[in-house]
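Colleague: Build the 3D model from these lines:
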Amino acid sequence: MRRILGGLAVFLGVLALVLGLRADAVYHRLAKVKLDQSTTAVSEGTGVSVMRVWGDGKTVHFAPLTGQRVRNTRNVTGIPGKVPESQRDTQAFWQMGLKTEIVDVQPIAMTNEGVSLDRVSAMTTNCCGDYTSVGTLDEPGRTASSRHEGLFFKFPFDAQKRSYPFWDAELKGARDASYVRNETIQGVTTQVYEQQIPTTRLPGSQSVPRSMFVADAIGSVDASVDYANTRTFWVEPTTGVILKGQEQIERTLVSDAGRVTLVKGTIAYTDATQKALADEYAPKAKALAFVRDLLGPVGFVLGALLLALGLLLLFAHRRRARHQDLGHREDRELVGATATDRGDEATTTSHR
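Modeller: Reported below is the predicted structural model:
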């Protein structure tokens, strides 16, 4: 039994030592985003001001609304087939579908965007046919190729307390999201990052009805859009997953005839979305942190102890076996000596 237990302990000790030596490799294999990602995040805001726009044949109608409940539903789906097989170890391609609606009134917008990203850093890479929506009222599903920069879906694994560039669709570029504090969300410690975009005039202009600015006015006027936003991200740092996202957004239509609000308000992940993300990623974060921080030391210590125990048991078994062998040999010699003595005694008796 000691030999079996000793052999098992030696085997497990060697296995633990190998795991300790391979801890970094195991971590880097696990710390990658999925190729076939599938998530849904719902954001809502109340008291939002929004310009309702709808069509009636060739006529466009609009009406400014206040105190509205607005919902964003974002579906992210990984498409492994968009990534060449030779690049799948490092690259992923995710598609995002976003629906924005005034609850119980009408949809505002539907967009579709395809983004390539590095599976570890989460930075966009533009490797695999990135695209974005350029739809109109006549062609809502139209897309065009595009280039992205910075982060788009998440933060990197092992996110640090510093600034990261994060994509902004309105600016068509990345702006820094800076670490500001730690905060607990759904029982999970997160690192909070904030991206501040001051009021910016977006490039280009469009012709809109003058009556958007002045009641009963006729004709049209060229207008531009002023845009400002403050994004806040509550990030689980080990996985880089955003457990809560929030936008304080303002888009204003500006012309010589005046200014009107297109959208203004605060929209954030719902409690249900936050809980679902925390329930999914908190256990993964703990397991990943163990592999990153403790698997190596634990593997070395446990491996050394098991190896020592196994060798001790094997050595003790051999010593015991050797003692038993010596005992048997002495018994045999004693038996042989007794038999010889008896033989000599018998010979002496016969001679008499």
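Colleague: make it CA atoms for all contacts and neighbour counts henceforth
Modeller: Fine.
Colleague: Any figure for the gap between R342 and T348?
Modeller: For R342, the distance to T348 equals 10 Å [C-alpha to C-alpha, to the nearest Å].
Colleague: again, but for E183
Modeller: Per C-alpha to C-alpha, E183 is found 103 Å from T348.
Colleague: Would you mind pulling up the elements that the helix or strand A337 falls within packs against?
Modeller: In this assignment (DSSP states H and E), A337 forms part of helix 295-351. With contacts taken as 3 or more C-alpha pairs under 8 Å, 6 or more residues apart in numbering; DSSP states H and E, helix 295-351 sits against helix 2-21, helix 23-30.
Colleague: One more, so I can put them side by side:
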Amino acid sequence: MNRAVALRIAACGIMGLGAALLIAALLLSTYTQGKIAKIPLDIDATLISDGTGTAFDPASLLGERFVINEDVPVVMQQQMTVESPANADVVTLQVGTTLKRSDQQKDEGLLLAMVDTVTVNRQTAMAVSSETNPGGSVQKPRAIEDENPPTSIALPHEGLTYRFPFDTEKKTYQVFDPIAQKAFDANYSGEEDVNGLTAYKFTQNIGFDADGKLVEPVKFASLYDDDADSQATATAKLWGLEGDPEESITMTRYYAAQRTFWVDPVSGTIVKKTDRGYQYYAREALKPEVTFVDYTVTSNEETVEAQVAAAQDERDRVSLWGRILPITFTALGLVALVGGALLGTFSLRAESLLIDPGLDDTGGRFFGRRGDEGEPVPGAEAMTEKLPAQRPSDLPPDKPV
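Modeller: Next comes the predicted model:
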């Protein structure tokens, strides 16, 4: 194999590599990015929010009157894990939520406990259902001493739950509330910096108007067959009401909430959240009589830092496959194509020289002849007269030889 053929093969190989890199860049920026921008399957997070509120004292159930304490410390904890089904298309999130008075020991201050499960699309974060999977469920409450396995009630979810979609837009989304068992609007309300990350802010009102006024509370959705936790009957004395202290009065439990979500627009991760919940007993929905709990909690600093770090990891992963590698491959592909084309040109010249040097108008050199080997200057071919040399005898006597 001569040098010209070797150069031509190398040129073809380099141009083929360049074309492959350009195709890879195109695939990474379209098809592959769509496969990468998905909710991870290894989520295992503990989210803690703390604040203060007005709360019922569970110990007063055994007293002569229900006691409501004001300005008590309240902690909400959510444990989020991945359950089955979880595959290339969907992921199932199981979230155990507890709301406790942190001024009381162990479970004495427990105000709310529930385990919510939802299956969502890994790209859109929308709840999905099938014949074998209703798209969500909620665990039936159990007594602390109950050793039987937990049982769940099918609860189809709608809209978003616990996540926003990748490439979150500045618009209104439907976000599911497992306590109300319905989806409500979460409206875009601006951008804010959260620990160095630019987040989209969304606000959601359930039963409240934008000013925090109670307008349309939701009847608390019971998880018991007998609605034991959505209605309560006690004497007027226990309720703390005027009139006949022994009069039996039945009240309904109502629920309202206000939430603010700070969302990473790239990954859809909720990096911070403020949650106000209001549960009360009343005979008329818009006339609260006995507060069960009225609290406001915000994600603590450790939770915010962990969620921002998780969002940044997902951003980096999407950026690597969707932007950095496509740009790098495109640049390398273009360089390879240009380099291969130039090498191919030189290989053709080399091959023409080997076949017939006269076919190359450069005279056998890639860059032409040197100036002293070019066309002869016309003046250089002019006839010149040769002058005869003088003999010594012809010289004048006074001039030395």
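Colleague: Structural similarity score between the chains, please.
Modeller: Here the superposed chains carry a TM-score of 0.78, computed using TM-score structural alignment, normalised by the length of the first structure; 322 aligned residues with a C-alpha RMSD of 3.5 Å.
Colleague: re earlier: who's more crowded, E183 and T348 of the first structure?
Modeller: E183 (14 against 10; other C-alpha atoms under 10 Å).
Colleague: Give me the neighbour count for A59 of the second structure.
Modeller: Using other C-alpha under 10 Å, A59 of the second structure has 11 other residues around it.
Colleague: Distance of it relative to D294 of the second structure?
Modeller: For A59 of the second structure, the distance to D294 of the second structure (C-alpha to C-alpha) stands at 18 Å.
Colleague: And for D185 of the second structure?
Modeller: D185 of the second structure is 22 Å from D294 of the second structure, where distance means C-alpha to C-alpha.
Colleague: So between the two, which is more surrounded?
Modeller: Between D185 of the second structure and D294, counted using other C-alpha under 10 Å, the more crowded position is D294 (21 against 16).
Colleague: Spatially, and excluding backbone neighbours, which residue is closest to that one.
Modeller: Spatially, and ignoring its direct neighbours in sequence, D294 of the second structure is nearest to Y278 (4.3 Å; C-alpha to C-alpha, 6 or more residues apart in numbering).
Colleague: Residue in the first structure paired with the one you found?
Modeller: Matched to the first structure by TM-score structural alignment, Y278 of the second structure sits across from E250.
Colleague: what do you get for S137 of the second structure?
Modeller: Using TM-score structural alignment, the equivalent of S137 of the second structure in the first structure is Y131.
Colleague: Run a quick neighbour tally on the closest residue to its match other than its chain neighbours.
Modeller: Of all residues not flanking Y131 of the first structure in the chain, S145 sits nearest, at 4.1 Å (C-alpha to C-alpha, 6+ apart). Neighbourhood size, S145 of the first structure [other C-alpha under 10 Å]: 12.
Colleague: Kindly report the same for A309 of the second structure.
Modeller: A309 of the second structure: 15 surrounding residues under other C-alpha under 10 Å.
Colleague: and if you look at I108 of the first structure?
Modeller: By other C-alpha under 10 Å, the residues close to I108 of the first structure number 18.
Colleague: Just confirm it is within a strand.
Modeller: Yes - according to DSSP: H, G, I helix; E, B strand; the rest coil, I108 of the first structure belongs to a strand.
Colleague: Where does G268 of the second structure sit: helix, strand or coil?
Modeller: What three-state DSSP gives for G268 of the second structure is coil.
Colleague: Tell me which residue of the first structure matches up with it.
Modeller: Alignment note (TM-score structural alignment): G268 of the second structure maps to G240 of the first structure.
Colleague: ok now do the closest residue in space to its match that isn't next to it in sequence, which residues does it touch?
Modeller: Excluding the flanking residues, the one nearest G240 of the first structure by C-alpha to C-alpha, 6+ apart is F155, at 4.4 Å. By C-alpha atoms under 8 Å, 6 or more residues apart in numbering, the contact set of F155 of the first structure is S121, A122, V235, P237, T239, G240, V241, I242.
Colleague: Brilliant, that's me finished.
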